[in-house]
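Participant: this one's sequence-less:
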């Protein structure tokens, strides 16, 4: 009896060690997958603060909370099941779906560039004063954009762990989804509250704290303006990059090859870390230009091409 009990305990201990090893493996794989998607994570962090621009201070964190919940839903309830099922049964559909998402990002970025060039209206009235519908629309827009960026993040992570068993892939992608969402929107929350933190510091007794507080109060609006520009550039870069890679995956290489050759030429011309950085910037700039072109075409189709009025008849 005692021998059977000790044997059972040994089996339980062995299972526990196996489970711990599996957890370690999942954690390590999730770390690799997250690192691989780091570029898109930075873009996601840059894009989001523009959606709370012009919002009163008391509504910033509630809006970010709603966007965070929407982002988790995007990743866990929409992207994760679809990506796993498609990768398991019809992997060829992943690329066209990503390209559609990339096209949407290109369109959003191109539209913002167009409004900036036209000197579009700037609304100084806080969104919350325009009613709950305006705030709801901004949150919905942020969640739609997050859906595309999250899809790119999750597919990159999925490709990194494609050789893992199905349940391991599922666990790894859940870890990636939760970790990235918390990281991105935690950073966004800090960014949009920097001015409030600075205002609080200006009321401290310490002269150093007051100096830092004044710097934050003055610098935060400028930082948000820079982030807004970076966010638009990120939309165009990520959208263009998705589209170019999609064309490459589908076997149409001319545009992809042009960008790749430009990147390679810069890397060959300048050696070392500087060359790698300049090569990456070349690829990024080329992808953004291509994204702007794709977005411009979509804009023309949706907004500029004259439409025949209803009820008009040819004579």
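Facilitator: Good, I have the coordinates. A quick note: this is a predicted structure, and the numbers were derived from the prediction, not measured.
Participant: use CA for all of it now, contacts and neighbours both
Facilitator: OK.
Participant: distance check, residue 198 against residue 213.
Facilitator: For residue 198, the distance to residue 213 equals 4 Å [Cα to Cα, to the nearest Å].
Participant: would you mark the buried spots in the strand or helix carrying residue 12?
Facilitator: For residue 12, the host element (DSSP states H and E) is helix 2-36. Applying a neighbour-count criterion of 16 or more other Cα atoms under 10 Å, one finds 26-27, 29-34, 36 buried in helix 2-36.
Participant: which one of those is nearest residue 83?
Facilitator: residue 33 (14.8 Å; Cα to Cα).
Participant: any idea how far residue 301 is from the nearest residue in space to that closest one that is not next to it in sequence?
Facilitator: Nearest residue to residue 33 in three dimensions, chain neighbours excluded: residue 157, at 4.5 Å (Cα to Cα, 6 or more residues apart in numbering). To residue 301, residue 157 is 34 Å away according to Cα to Cα.
Participant: ok, now residue 79?
Facilitator: Residue 79 is 28 Å from residue 301, by Cα to Cα.
Participant: pick out whichever of these two has more residues nearby.
Facilitator: Neighbour count, other Cα atoms under 10 Å: between residue 79 and residue 301, residue 79 has more, with 21 against 12.
Participant: residue 209 against residue 202, yeah?
Facilitator: Yes - using Cα atoms under 8 Å, residue 209 is in contact with residue 202, at 6.6 Å.
Participant: between those two, which one's more packed in?
Facilitator: Taking other Cα under 10 Å, residue 209 and residue 202 do not tie; residue 202 has more neighbours (21 against 16).
Participant: comparison target, given below:
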């Protein structure tokens, strides 16, 4: 009996040691995975503010909280378990799903670029007799939240899939720990930064009040003046990141293009910054072309529906 108890304690001790070692490895895996999904994180951060701009300023943080909460729940309750199940029962399906998500990002990115250059075609007054849908601020807020969560779902699925791919060979306990840690960390980081962005103009207005020091008021006015330009630049960055990330995901799912990207990086290994720029530019152009092709196919399909 004593021998059996000692053997059991040895097994428990060994299990605890393995678990502790896995826990020690989790931060390194989280940092590594966060680096891999940085493009998607930039995209998510750049895209989200547009869903808040134009709404009641007093509701901005509440709206961001709603989106962040749904984003985290989607990652933890739906996407992470789905990735683990797919990894166990159908690991071959992960790459095609990633590529479908990448194709969607290219499509969305192309539509944004197209709308930038064809904006003048849609500006101006409504045509005579055209009905204009009138909705309440509450309805508009719900629509914005739904739109943001829908876009975030795609980006979150990409983040979760890439996270799983980076820990697929690790023990199950470590897979779960890393995926949960990445989900929480990225959600807090993205939406915390988005909150700072959308409230920056309010902070600037507070600094610009007459009872503040002259230099403080000047800084506040500069913040208020700069923020609209910053949001516009952020929109461009988000669109570029969408095309770049989408195309790179697809490229890595195709052996020929994956080898071509690896060869490009290897040929410029002595100039990593230049390699990154050329790779991002190539992926961005490729994503734009692919997005245009997908858009034509979608328009063609709609004619038969």
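Facilitator: Done, it's in. Keep in mind the model is a prediction, meaning the values are calculated, not measured.
Participant: before we move on, the earlier item: what's the counterpart of the residue nearest to residue 33 of the first structure in the second structure?
Facilitator: Aligned by TM-score structural alignment, residue 157 of the first structure pairs with residue 163 of the second structure.
Participant: got a list of what that match touches?
Facilitator: By Cα atoms under 8 Å, 6 or more residues apart in numbering, the contact set of residue 163 of the second structure is 33, 178-179, 182.
Participant: how about the nearest residue to residue 174 of the second structure, chain neighbours excluded?
Facilitator: Per Cα to Cα, 6+ apart, closest to residue 174 of the second structure is residue 22, 5.8 Å.
Participant: for residue 237 of the first structure, same thing?
Facilitator: Closest to residue 237 of the first structure by Cα to Cα, 6+ apart is residue 288, at 3.9 Å.
Participant: and residue 299 of the first structure, by the same measure?
Facilitator: Once flanking residues are discounted, residue 299 of the first structure sits nearest to residue 107: 6.5 Å by Cα to Cα, 6+ apart.
Participant: might one say that the one you found is in contact with residue 302?
Facilitator: No - counting by Cα under 8 Å, residue 107 of the first structure stays clear of residue 302, with 9.9 Å between them.
Participant: and those two? Which one has more around it.
Facilitator: Using other Cα under 10 Å as the criterion, residue 107 of the first structure and residue 302 rank with residue 107 on top: 25 against 12.
Participant: which of the residues in the helix or strand where that one lies are buried?
Facilitator: Residue 107 of the first structure is part of helix 94-117 when elements are defined by DSSP H and E. Neighbour-count burial for helix 94-117 of the first structure flags 94-96, 98-111, 113 (criterion: 16+ other Cα under 10 Å).
Participant: likewise for stretch 83-95 of the second structure?
Facilitator: 83-84, 87, 94-95.
Participant: residue boundaries of the helices in the stretch 151-300 of the second structure?
Facilitator: 172-207, 214-253, 255-267, 272-303 (DSSP state H, counting those that start in this stretch).
Participant: can you lay out those as JSON lines showing distance to residue 71 of the second structure?
Facilitator: Formatted as JSON lines, the helices of the stretch 151-300 of the second structure follow (distance: least, Cα to Cα, whole Å):
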{"stretch": "helix 172-207", "distance to residue 71 of the second structure": "7"}
{"stretch": "helix 214-253", "distance to residue 71 of the second structure": "18"}
{"stretch": "helix 255-267", "distance to residue 71 of the second structure": "30"}
{"stretch": "helix 272-303", "distance to residue 71 of the second structure": "25"}
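Participant: residue 142 of the second structure: which of the ones you listed is closest?
Facilitator: helix 172-207 (17.8 Å).
Participant: work out the gap between the closest one and the centre of the chain.
Facilitator: Distance of helix 172-207 of the second structure from the chain centroid (Cα atoms, centre = their mean, to the nearest Å) equals 11 Å.
Participant: mean distance, stretch 133-150 of the first structure to its aligned residues in the second structure?
Facilitator: Following the fit onto the second structure, the mean deviation recorded for stretch 133-150 of the first structure is 2.0 Å by mean Cα distance after the TM-score superposition for the first structure.
Participant: cool, stretch 102-113 of the first structure as well?
Facilitator: Mean for stretch 102-113 of the first structure is 1.1 Å (mean Cα distance after the TM-score superposition for the first structure).
Participant: specify, as a residue range, where that stretch falls in the second structure.
Facilitator: Using TM-score structural alignment, the partner range for stretch 102-113 of the first structure is residues 102-113.
Participant: off-centre distance for that stretch?
Facilitator: 13 Å.
Participant: give the aligned equivalent of residue 153 of the second structure in the first structure.
Facilitator: Matched across to the first structure, residue 153 of the second structure falls on residue 147, judged by TM-score structural alignment.
Participant: pull the number of nearby residues for its match.
Facilitator: Neighbour tally, residue 147 of the first structure, other Cα under 10 Å: 21.
Participant: returning to that earlier point: quick one: closest of the helices of the stretch 151-300 of the second structure to residue 5 of the second structure.
Facilitator: So among these, helix 172-207 is nearest, using Cα to Cα, at 25.5 Å.
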